[in-house]
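# I need the structure of the sequence given here:
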Amino acid sequence: MKMKKGGKWQQCLLALSILALIFLLVEIAVSIAATQHGDAPVRVEHVTAGPYRFTVSLYDDPARAGFALPFTIVPQGPVHGTLRYQVTSVPVGTLLPENKVKMEGNRLATLVRDSVSADPQVPGGVQGAAEITVQGLWKLHVLVDGPAGQQAFDVAVTATTLPPIPIWSGWLIGFIPVYGIVVFLLAQMKHKGQRAPLPASRV
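Sure thing, here's the model as predicted:
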């Protein structure tokens, strides 16, 4: 049994739609994975801030600009009382008005208050995701408030960008919706052209 031409166009349109859906799902998966830390940290820093001692674990090093940087902060030694943390992603450079910072290479970035939540596996520890928006040198500024008073410390972070995709590949991916629309319109035109003419009415 021969397949109609219209059926081939519809199959082409379906294939393009599936390709676009796969690309979208991959992008979503990469974004979600970037905010989740794995089993083993990539970099571990031991920090002393006044009477407090902490282990800071980073799950990406260098960080990827435009993606969240997962981290954990774990107190060393027994914790007597409650520890409260405030973490801010601070770009390194010249401070400008409105919390903007001019970084090396004339890149502009802003200070970002990061989200933290209690780590269910570690008493007194927290886990979070630092927002690193621009390529360059950053630091995580951690403010700790506990029974022994308030202390602060910094953890240096370097952010890099992902390798650029080839220009031809970017154009090919970006025009997937256009390809689908063109195929759809051509299929509709062929379908209309193949319609049988209505019989002439008899007088």
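# switch to C-alpha atoms for all contacts and neighbour counts from now on
Will do.
# Centre of the chain to stretch 146-153, how far?
The chain centroid and the centroid of stretch 146-153 are separated by 32 Å under Cα atoms, centre = their mean, to the nearest Å.
# Over to stretch 147-167?
Offset of stretch 147-167 from its chain centre (Cα atoms, centre = their mean): 14 Å.
# buried stuff in it?
The neighbour-count check on stretch 147-167 (16 or more other Cα atoms under 10 Å) flags Q150, Q151, A152, F153, D154, V157, T158, A159, T160 as buried.
# Also this sequence, please, to line up against the first:
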Amino acid sequence: MRKATQVFLLLFAIGALFATGVAFYRIVLAATIHGAPVRFVDTKAGVYPLKVAFYADPINAGDVIPFAIASTSAQGKLHYTVTATPGSGVLGSLTQSDINDQQSTPYGTPGSITFVTRGDWTMHIAVTGPSGQGQADIPIVAASPSVIPAWLAWNIGLLPLYGLLIFWGAQIVRKRNAQMTTPGAVTFLR
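Coordinates of the predicted model:
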């Protein structure tokens, strides 16, 4: 009976660890390791057609949201200024983004912005280039951050791994003690 319980708990822990690994891949690694945006928005800033790539969806209030802006037509070197304005009823102030015109990704010029409170926001993009200036607005909804902190959620999700490691360590100690207490037992190194 005891051995059957141990086998059942081991199989349960392995299954839970596999489910945690799948969730980890889907939530975190799919967007960060591959570097692929999760949402694209097409807009037009004057004469400049733009594609804005967001690396987070949903957008959580208080998080730094990475994005990339690219012109969908070859118009030469463009300079971007991005701000975010809170909608009516949203307690917040104008937010300035961080854009690095010197870098480029496969999805355009990288930048990041933080929507400080939850609610409706308008992301305002100002473009300056060889054909003059253009402006575009993208409506954004910043959601409330998750109730449980990420560090706590990961530790809860990794409990099966911790359990397996403790189980494995206990089995090694038990086996070693059993070999030492057996009189006349010959031990072989494997």
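# TM-score for the pair, please.
Superposed pair, TM-score by TM-score structural alignment, normalised by the length of the second structure: 0.56. Supporting alignment: 119 aligned residues with a Cα RMSD of 2.5 Å.
# which residues of the second structure fall in strands?
Secondary structure of the second structure (DSSP state E): strands at 39-45, 48-54, 59-60, 64-71, 79-86, 95-96, 98-99, 109-114, 119-129, 132-143.
# Now distance to I166 of the second structure too, for those, in TSV please.
Formatted as TSV, the strands of the second structure follow (distance: least, Cα to Cα, whole Å):
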stretch	distance to I166 of the second structure
strand 39-45	41
strand 48-54	41
strand 59-60	36
strand 64-71	37
strand 79-86	49
strand 95-96	48
strand 98-99	45
strand 109-114	41
strand 119-129	45
strand 132-143	38
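# right, and these - which one's nearest I156 of the second structure?
Within the strands of the second structure, the stretch nearest I156 of the second structure is strand 59-60; the backing value is 21.5 Å (Cα to Cα).
# So which other helices or strands are in contact with that closest one?
In this structure, strand 59-60 of the second structure packs against strand 132-143, with contacts taken as 3 or more Cα pairs under 8 Å, 6 or more residues apart in numbering; DSSP states H and E.
# In the first structure, which residues correspond to the strand it packs on?
Mapping strand 132-143 of the second structure onto the first structure (TM-score structural alignment) gives residues 149-160.
# I33 of the second structure: which of the strands of the second structure is closest?
Shortest distance between I33 of the second structure and the strands of the second structure, using Cα to Cα, is found for strand 64-71: 14.3 Å.
# Just give me the neighbour total for I113 of the second structure.
Counted with other Cα atoms under 10 Å, the neighbours of I113 of the second structure add up to 20.
# do Q188 of the first structure as well
Neighbours around Q188 of the first structure, by other Cα under 10 Å: 15.
# Trace it over to the second structure, please.
Taking TM-score structural alignment, Q188 of the first structure has no aligned residue in the second structure.
# So what touches the helix or strand encompassing Q188 of the first structure?
Secondary structure assignment for Q188 of the first structure, by DSSP states H and E: helix 176-193. Helix 176-193 of the first structure has contacts (Cα atoms under 8 Å, 6 or more residues apart in numbering) with G6, W9, Q10, C12, L13, L16, S17, A20.
# which ones among the residues you listed are found in helices?
G6, W9, Q10, C12, L13, L16, S17, A20 (DSSP state H).
# and the gap between the last one and L13 of the first structure?
This points to A20 of the first structure. Using Cα to Cα, to the nearest Å, we find A20 of the first structure at a distance of 11 Å from L13 of the first structure.
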